[in-house]
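A.B. asks: With the input below, show me the fold.
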Amino acid sequence: MKWIPQDIETYLNAKEYVDTAVVPLISVSIGGEIKQSAAAAEFITLLTGYLERQFTGRLILIPPFTYLNSKNGESTLSDLKDWEASLAKGEFKHIFYITSEIEWRAREKELHGTVIWLPSIPLEHLNDSQKIGVIDSQVKQLLVLFTQKWHENQ
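C.D. replies: Predicted structure coming up:
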């Protein structure tokens, strides 16, 4: 389910079946790394959108947690922990963070959710069908991981 009123209405009526929140982690860099930052954001946005369509009714796609790459430190982690606490209060048993920033792997132990790091695949020179193919192959790998985590925590 997406973060739109119609899907939230569906969520509110079927909360007991929606136990998973997916939070895209998007780093914004201004300056020399702006293009790479935009490419990573595009990749994560397309990937999480496609993932949401695969698991409609089981998960909700939360708006991206966006932060300045230059500020990726304790305050960013603290802010994300606040998001995590709110999601846990919202009765989400599973929280997945999806990112192209490798630094989050080292911080995963400080979070209750699961950090999924995927290297950003540049999509700018691909046509729409090629983009879908790349994203589809990534999502197929994620399906297995999500299923494993759901079975571990039953």
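
A.B. asks: When you work out contacts or count neighbours from here on, use the C-alpha atoms and nothing else.
C.D. replies: Will do.

A.B. asks: Quick one: the helices in the chain, in order.
C.D. replies: Here the chain has its helices, by DSSP state H, at 5-13, 34-54, 74-89, 103-107, 128-152.

A.B. asks: List the buried residues in the fourth one.
C.D. replies: When neighbours are counted by 16 or more other Cα atoms under 10 Å, the buried residues of helix 103-107 are found to be residue 104.

A.B. asks: List of residues touching it?
C.D. replies: Applying Cα atoms under 8 Å, 6 or more residues apart in numbering, the external contacts of helix 103-107 come out as 115, 116, 117.

A.B. asks: now the other sequence, so there's something to compare against:
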Amino acid sequence: MKWVPQDIEMYMKSKEYVDTAVISLYPISFGDEMKQSASMFEFLSLLTNQLERQFTGRLVLLPPFTYLKEGTLEQSIVKLSEWESSLKESGFKHIFYLTSDSDWKSHESSLGGSVIWMPSIPLENMEDSQKISIVSSQVKQLLNLFTQKWRENE
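C.D. replies: Sure thing, here's the model as predicted:
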């Protein structure tokens, strides 16, 4: 379910079946890494939208968490910990963070959720059909990973 009124209304009616929150972590850079930052955004946006379609009724795709790439992740971790507390209080059992910023993997132990790093694939010069094909293959890998994490945490 996406973070739109129609889907959230459906969530409110069936929240006992929806136990997973997905948060994309987007680095924002205005310097030399600006294009790379935009590329990560495009890739993860397509990826999470397809993932949400696969698991509608099981997960909520929350608004993305954005942060300045030039900053430190410690401040972001504090804010994400607040998100986690609120999500857990609301009944979410599983929290997944999706990112293309490899710096997050070394901070996974600071978070209660699972950090999933997906290396960004530059899509800007591809046809739409190529983008869909590549993203679909990435989603298949995520399907297995999500299923495995759900089993571990049940």
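
A.B. asks: Could you dump the helices of the first structure into CSV with distance to residue 60 of the first structure added?
C.D. replies: CSV is the format used below for the helices of the first structure (distance: least, Cα to Cα, whole Å):
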stretch, distance to residue 60 of the first structure
helix 5-13, 8
helix 34-54, 7
helix 74-89, 11
helix 103-107, 21
helix 128-152, 13
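
A.B. asks: among these, which is the most enclosed?
C.D. replies: helix 34-54 (a mean of 19; mean count of other Cα atoms under 10 Å).

A.B. asks: average offset between that one and the second structure?
C.D. replies: Average distance, helix 34-54 of the first structure versus aligned residues of the second structure after superposition (mean Cα distance after the TM-score superposition for the first structure): 0.5 Å.

A.B. asks: post-alignment, the longest strand belonging to the first structure versus the second structure, mean distance?
C.D. replies: Using DSSP state E, we find that the single longest strand of the first structure is strand 20-28. By mean Cα distance after the TM-score superposition for the first structure, the fitted strand 20-28 of the first structure averages 0.3 Å away from its aligned residues in the second structure.

A.B. asks: And stretch 129-142 of the first structure, by the same measure?
C.D. replies: Mean deviation of stretch 129-142 of the first structure relative to the second structure after superposition (mean Cα distance after the TM-score superposition for the first structure): 0.3 Å.
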